[in-house]
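[1] pasting the sequence and the predicted model now:
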Amino acid sequence: MSCCSPALDLAENEGRVLGADLRGEELKHAGRLGADGTVTYVFSVPAIHCGACIAAVEDALGPLPGVVSARVNLTLRRLTVVLAPESAPSGTTPLRLVETLERLGYPATPVDLGDLDQLARERESGKLLLALGIAGFAAANVMLLSVSVWSGADEATRDLFHLISALIAVPAVAISGQVFFRSAFVALRAGRLNMDVPISLALLLSLGLSLYESLSGGAEAYFDAAVTLTFFLLVGRYLDQLMRERARSAVLGIARLAAKGATRIVDGEPVLVPIDEVEAGMHLRVPAGERMPVDARVLAGASDLDRSLVTGESEPVAAGPGLRIEAGVLNLTGPLDVEALSGAKDSFLAEMTAMMEAAEQGRGAYVRIADRMARLYAPAVHLLAAAAFLGWLVATGGDWYQAVTVAIAVLIVTCPCALGLAVPVVHVIGASRLFQAGILMKDGSALERLAEIDTVLFDKTGTLTTGTPRLARTDFLSDQESAAARALAARSHHPASRAIRAGLEAVAEPDLEAVREVAGSGVEAMIAGRRARLGRPGWVAEIAAPEGRHVDGGLGDGIEDERPRGGKGHVAFAFEGAPTVSFSLDEAVRQGAAPALAALRDAVLSVEVLSGDGEAPVGRLAGMLDIERAACRQSPADKIARIRTLQAEGHQVLMVGDGLNDAPSLAAGNVSMAPASACDAGRLAADFVFTRENLAAVPFAFDVAKRAKALVRTNFALAILYNAVAVPLAMAGLVTPLVAAIAMSASSILVVANSLRLTRGGHTVRSADVEDQTAALAPGAVKAPRTERLEIAA
């Protein structure tokens, strides 16, 4: 009876059929033609999992005739190959690329077959989790039996426990170890080595010798070493798999915003066309509630737009004829007729996706210390074991048992368990420590990168501030005006209307007649025979008297400007023929922002603000929080440019943001953080997500990262010291496989115990006399000191 579901079996069968059919001419359709005549092919290669895999693939494809470049993205497990124009006559075709990869042991599919590829990745994760569970169960039981043997069991009991251990360990390693066995087999078949080869050799030899000892009544068996090693290595492999799946989702999060089609107007009639057929100059219609399919210019209609994708600002923007709109922007309130300015592949959304992938590609160059040692480790271990075997074979006059025993001891004692745990265990404990403080870590290597930062870049809206519009004081509204404005605000779903209704005192609301919402302008109604409007100041002024009042805390400003000094937004209300009442909307500084930034400065970190908002609100925020450098009106490309400039100067950058427009810069930074209130793409692109409102999470995570870095270095020192002592003793025949297994386990326990120090000590983020975090960034706002103690016990 199969344990696989019918859906997965069907997907596997379909995958075989598609894999057989996608040959020759059909593969050519998966390419993308460039302006210079080159053709780019992107393949999903799920079998890639380490630096050695990257080198094998790139080294094999790079020399092929007509291949301009072959680049592997480890995070996305994606291969991008660029072929020169007319490369087919030279023999290099998409078919040859796929066949070359298959011979290397890396089956590849074009990314257009993403649905089946996603099923394959889900099956791979499921298999890893199942293997991990089996290895853990076996390790616990075999170690329990081994303790009894080590305690001095008599011969009959010892032999029985060895046989029981064999019944548990052999099938467990056979099933759980397939991850390593298959990888080692593929590498050997291709004539190369990877880190899985010595691991597989140690597992198989230790099992083989243990079976021989058990069946011949020997005193020693090493089943415990085999299953324990398998379990710990699978833990690291599974965590790495989870991290890469989440990182891959960041790119998919933006890609999901792309429209699948567009409504084209042909001879006055709407016709639905595929998004790939949209070209510049086409006349399109975008209904309310849909996203702009391509970059376009408005021809007719009026509406409000959610441009948070571009600016990060939640405030809707009025749209009218002549306005240029980027792909992916959400149309909120009314239909728009637009002229396409680009195709889907050249749109703003496609550019953001490309920036995300480029940033993830650059991050792939960051390789952990343990991974960088992989190429040296495999040949070194084999040479040591072979030298021990040959040396003892000669020294003992052909005693193969003794020679094999010493060689196995060398393989086991040099097993990379302690080395492999040096980083993952610290990351797991660090993730747990951060989780207790409401911080989610998606990538263990992010701790390493966070520990190296010297510059912190913050987005403004939704990060340093709450991002939610709020109404300031309303002392100068009459009861009649307050009731009418609140009633009109209730008839609109506009964020500004919701803020006004929430900010005005609840009173008995009048009856409304002839209510209508004008897209891009506001709400109008008849109240007791008088027309009243709430919305855009210019539109409201059409029915109002020339005089006006500005409600922002008691300052009597006029309404000449659509956005008078200060506020996040500006909304007006008036009865027909009566003076206009102008509301100023703004947002509050996020709780804990001031002490968090102070803690970062105390840690000798440079702090900057990059915001898509205007100069006035950004300047006020910088003044309130004592930030020396604040840049306004920053597009996603501008933010990435600033990050690249800092990186070129040798700085390590932490990017903290929340908006969809921040996703590319979150990916471009050396490390990134986002609040849980961030958009999906922002959360997926970030390495850390903090679930609590307090910005104290940022300095706290930095403190944990610094301590984790110190522990990782200590773990490496312990692992190197262990090998420096144990390897010579094993080669000298002074260490039996049993002692080697004990020593290997002891080194692993020592590394784990050292890593547990991360759960204790550390710094506490505290601040007394913190400014009132509920104060809005309104003109003339003053700091209202109050006593607040922010603590995250380390």
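    Cool, got the structure.
[2] every contact and neighbour count from this point should use C-alpha atoms.
    Fine.
[3] with adjacent residues omitted, what lies nearest to D680?
    Of all residues not flanking D680 in the chain, G253 sits nearest, at 6.6 Å (C-alpha to C-alpha, 6 or more residues apart in numbering).
[4] now that neighbour: how far from A296?
    Using C-alpha to C-alpha, to the nearest Å, G253 is found at 22 Å from A296.
[5] for burial, what's the neighbour tally of D240?
    Counted by other C-alpha atoms under 10 Å, the residues lying close to D240 total 18.
[6] which parts of the helix or strand containing it are buried?
    Assessed by DSSP states H and E, D240 sits inside helix 223-255. Neighbour counts over helix 223-255 (16 or more other C-alpha atoms under 10 Å) mark 223-241, 243-255 as buried.
[7] now F161: closest residue in space that isn't a chain neighbour?
    Among residues not flanking F161 along the chain, L145 sits closest, at 6.2 Å (C-alpha to C-alpha, 6+ apart).
[8] pull the number of nearby residues for L621.
    Neighbour count of L621, defined by other C-alpha under 10 Å: 21.
[9] distance check, it against D371.
    L621 is 43 Å from D371, by C-alpha to C-alpha.
[10] sec struct for the residue lying farthest from the centre of the chain, please.
    In terms of distance from the mean C-alpha position of the chain, G397 ranks first, at 58.7 Å (C-alpha atoms, centre = their mean). Under the three-state scheme (DSSP: H, G, I helix; E, B strand; the rest coil), G397 adopts coil.
[11] now D304, what's its secondary structure?
    What three-state DSSP gives for D304 is strand.
[12] count of neighbours near it?
    The local packing of D304 (other C-alpha under 10 Å) involves 24 other residues.
[13] shouldn't it be in contact with I325?
    No. Using C-alpha atoms under 8 Å, D304 is not in contact with I325; the gap is 11.5 Å.
[14] so how far is Y401 from L660?
    64 Å.
[15] give me the more crowded residue out of these two.
    Taking other C-alpha under 10 Å, L660 and Y401 do not tie; L660 has more neighbours (27 against 13).
[16] all the strands of the stretch 551-700 of the chain, residue numbers only.
    In the stretch 551-700 of the chain, the strands defined using DSSP state E, counting those that start in this stretch lie at 569-575, 580-586, 606-610, 629-631, 653-656, 671-675, 688-690.
[17] against that first model, consider the following:
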Amino acid sequence: MKDIQVQTYAVSGMTCSSCVNSIERALNEIDGVTASVNFASETVHIVRPADLSPDVVMKKIKSAGYSATLLKDSADPALHRKGAARALLFAIVLAVPSIAISMVMSWHQPINDWLIELFTNYSIALPPHADHLFASWLVLAITAPLIFIVAFPIHRAAIRNILHPTMDTLISLGSLSAYIWSIYATYTNQGDVYTEVAAGVLLFVILGRYLETRAKRSAGSALSTLLALGEKEVAVLRNGTEVLIPISHLVIGDEFVVKPGARIATDGVVISGQSTVDNSLITGESKPIEITPGMNVIGSALNNNGRIIVRATRIGSDTELARITAMVVTAQGTKAPIQALADKIASIFVPVVTVLAIGTFAGWYYLGDKSLTYSISTAITVLVIACPCALGLATPVALLVASGRGALRGIVIRHPRVLEASQSIDTVVLDKTGTLTDGAMKVQQASIPLSPQKVLGATFASILTEKNVLSSALALESQSDHPVSQAIATYCISRSAEQLPVTEFTQTPGVGVAGRVRIGDKSPVVIIGSPDSVAHSCVPFDSEIQQAIRDGQTHSHAVSVLAWDGVAIAVFAAGDVIKGDASATITELRNRNIDVWLLTGDNAEAAAKVGALVGINSDRIIASAKPEEKLAKISALQMVGKHVLMVGDGVNDAAALAQANLSIAMGTGTDTAIATADITIMRPQLMSIIDSLALSKRTLRTIKVNLGWAFTYNVIGLPIAAMGLMSPMYAAAAMAMSSLFVVTNSLRIK
């Protein structure tokens, strides 16, 4: 099986959804390539074999009549046409005088007299019918640069896509037809002149595209904000000295300084200093979070008020910000199922409109006994008023806005299918650890009685201090990746423990860790593990140690005992913490008539305790569930007609997440769970589940309004144009406003 790569390219030259079909058709001809074009962000999302050069993809796009560039990880895909403002400026300068001269009849004779005198004085031959049509020749001359230079990209695109007509085909046909007819009518002095129509059509089209570009830029601004968060340089510590280096040179394990007011360069763990950080632009968490040594921090979070030193744990594309950005870009490059109908209609829209325009001309001229001028004008109106752009923009712009703004609130939509799925959810299945609880083990209680020094002897009296006990624990637990070990190590760091040298280190799975730790002039053998395992290697525990063990076990905590040279001297009780809004979230789900289940691999006692605290009925709790049992439960609920939302965070939840109608992964969870889920929530609050459902419903509602408008506009507008009840210039304005309505309506998503 060949390796595959996923890449995003910026595409220029697209003007409507028909362009989308042309590019996708061309790219999908390449063996092994799957392409999805996003008209809103002007990008194409490519899944291709790893051995296929990007140049092949770009050449294929160019052969279809467009240009493309490969977007790097830090590039902004929310592109806009750089020439839109310049084109609009020239269109205004050329079109406004053309329209004004044509529409103000009282200007014609003075202009005619002035031009005749000017031409006569310079002995220049006068054009035909100059005595009363010189103003028309002037308007034709003014409009020519607009038609053939400013609007050249439109005509070029129309020619390139002659076999697969696009919106540019309609614009080009309409404006050129009006202009060429005006030349004929002026030269022969037969029929009405429509030069102002050609100028007006192009002016409104260019204005509409400029406004659409600005609106689409606003739609992608949330993602642009995320992309702009990354730091370019970082101050790392080299032999105690701060050295400023490019962020690309940072490696895992480097220690770097974050000053007040600066953004944290990359994900890491705080090793020195205290402060508060603002994660709002990454997780949506508005309340500043207090950080102390031992706590993890997210790259690009804003450090508020204290100087901290951070050890890098993730860099580059592995960071939290990079993961969020990648998921958002992927979502914006994927089509929602509801877009399928719009794409199908758009693919045949332009040819149908072209045939309709020809039929309109023939009907009025041959059957309606109308003049050639009237028939051409009506056909041009049909060409101009048609707007497949609104159909093409209805879904991708709404998804662009929702995914970008959702990401800023800590809600990352990965698969557009969630929009439809969110409407029918009636059952929510929750994992426990990492979902209803924080998922990170924390030391809830530590007991360090000093009485064991009586057993250890007077030689240990000078070193048996709380700091040394914690430092010895840190020395061992920092070398283990077990969740309880990490919790104890973090606790020790937060209490200013020092990293002491260790020799003869051993780790026994399910038992604990041991080693000889150098403390001052002593090197005791230090053991830390479960009470039963440590008891085998120690003298009997004294009463304080025994009481601390009983207290920890009563609260269902994971209890670890620390011993020096066979004497237990400390007890650590680590446990998970139920999220503060878990109960409120369960209540809100019930208020929405959603049935709530707890499905966990933890033991029945722990599951029952958590269920009781958050308000889940005992008959809706399944404990000690293996991954295949979780999958089976989701399937069983679906078989009885339930539409299931699964919320989890672990590898053991991945199969259930994939099976569910809709799935949400916690951002603190495993990469496997995040890669499987439809939505990832980066905020610690469980209430984000409610916000995710609400955002999905609002987005789908907006898409339906957009599509409804796009269909209705064309269904009503085309017959009006064909019946001759609208001028071409008004049709151009209506067409531009149709696309603009879809984009601005999408911007209302919050």
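    Arrived safely, thanks for sending. Remember, it's a predicted structure, so these values are computed and weren't measured experimentally.
[18] out of the strands of the stretch 551-700 of the first structure, which gets nearest to C50 of the first structure?
    Between C50 of the first structure and those, the shortest gap by C-alpha to C-alpha is with strand 671-675, which sits at 20.7 Å.
[19] so how far is that closest one off the chain centroid?
    9 Å (C-alpha atoms, centre = their mean, to the nearest Å).
[20] what residues of that strand count as buried?
    Result for strand 671-675 of the first structure [16+ other C-alpha under 10 Å]: buried residues 671-675.
[21] any chance you could list what contacts that strand?
    Residues outside strand 671-675 of the first structure that contact it (C-alpha atoms under 8 Å, 6 or more residues apart in numbering): 446, 449-450, 463, 653-658, 666, 682-683, 685-693, 698.
[22] and stretch 211-223 of the first structure, by the same measure?
    Outside stretch 211-223 of the first structure, the residues that touch it by C-alpha under 8 Å, 6+ apart are 142, 155, 158-159, 162-163, 165-166, 169, 206-207, 209-210, 737-738, 741.
[23] quick one, helices of the stretch 151-300 of the second structure?
    Secondary structure of the stretch 151-300 of the second structure by DSSP state H, counting those that start in this stretch: the helices cover 152-160, 167-188, 195-219, 221-228, 280-283.
[24] the third one vs helix 221-228, what angle?
    Angle of helix 195-219 of the second structure versus helix 221-228, following axes from the mean of the first three to the mean of the last three C-alpha atoms, to 10 degrees, is 50 degrees.
[25] between the helices of the stretch 151-300 of the second structure, which one is nearest to F119 of the second structure?
    Closest to F119 of the second structure of the helices of the stretch 151-300 of the second structure is helix 167-188 (C-alpha to C-alpha; 17.7 Å).
[26] show me which residues of the closest one are buried.
    For helix 167-188 of the second structure, a neighbour-count test (16+ other C-alpha under 10 Å) marks 167-183, 185-187 as buried.
[27] stretch 136-151 of the second structure too?
    Using 16+ other C-alpha under 10 Å as the burial criterion, the residues of stretch 136-151 of the second structure that qualify are 136-140, 142-147, 150-151.
[28] got it, and stretch 618-625 of the first structure?
    Of the residues in stretch 618-625 of the first structure, 618-622, 625 count as buried by neighbour count, 16+ other C-alpha under 10 Å.
[29] and it, which stretch of the second structure?
    Matched against the second structure by TM-score structural alignment, stretch 618-625 of the first structure falls on residues 607-614.
[30] that older thread, ok, the contacts of stretch 211-223 of the first structure vs V607 of the first structure, which is closest?
    When these are compared for distance to V607 of the first structure (C-alpha to C-alpha), A741 wins out at 49.7 Å.
[31] now which residue in the second structure aligns to that closest one?
    For A741 of the first structure, the residue aligned by TM-score structural alignment is A732.
[32] give me the mean distance between the helix or strand its match falls within and the first structure.
    In this assignment (DSSP H and E), A732 of the second structure forms part of helix 728-746. By mean C-alpha distance after the TM-score superposition for the first structure, the fitted helix 728-746 of the second structure averages 2.9 Å away from its aligned residues in the first structure.
[33] that helix vs helix 167-188, what angle?
    Orientation check (the same axes, to 10 degrees): helix 728-746 of the second structure against helix 167-188 gives 160 degrees.
[34] who are the packing partners of helix 728-746 of the second structure?
    Under the contact criterion of 3 or more C-alpha pairs under 8 Å, 6 or more residues apart in numbering; DSSP states H and E, helix 728-746 of the second structure touches helix 195-219, helix 372-385, helix 388-408, helix 688-722.
[35] need the winner for burial among the ones you listed.
    The highest mean neighbour count among those, using mean count of other C-alpha atoms under 10 Å, belongs to helix 388-408: a mean of 28.
[36] distance from it to the first structure after superposition?
    Aligned to the first structure and superposed, helix 388-408 of the second structure gives a mean residue distance of 3.8 Å (mean C-alpha distance after the TM-score superposition for the first structure).
[37] burial measure for T241 of the second structure, as a count.
    If we define neighbours as other C-alpha under 10 Å, then T241 of the second structure has 9 of them.
[38] that one matches what in the first structure?
    For T241 of the second structure, there is no aligned residue in the first structure (criterion: TM-score structural alignment).
[39] mind checking how far T241 of the second structure is from F256 of the second structure?
    Applying C-alpha to C-alpha, the value for T241 of the second structure to F256 of the second structure is 10 Å.
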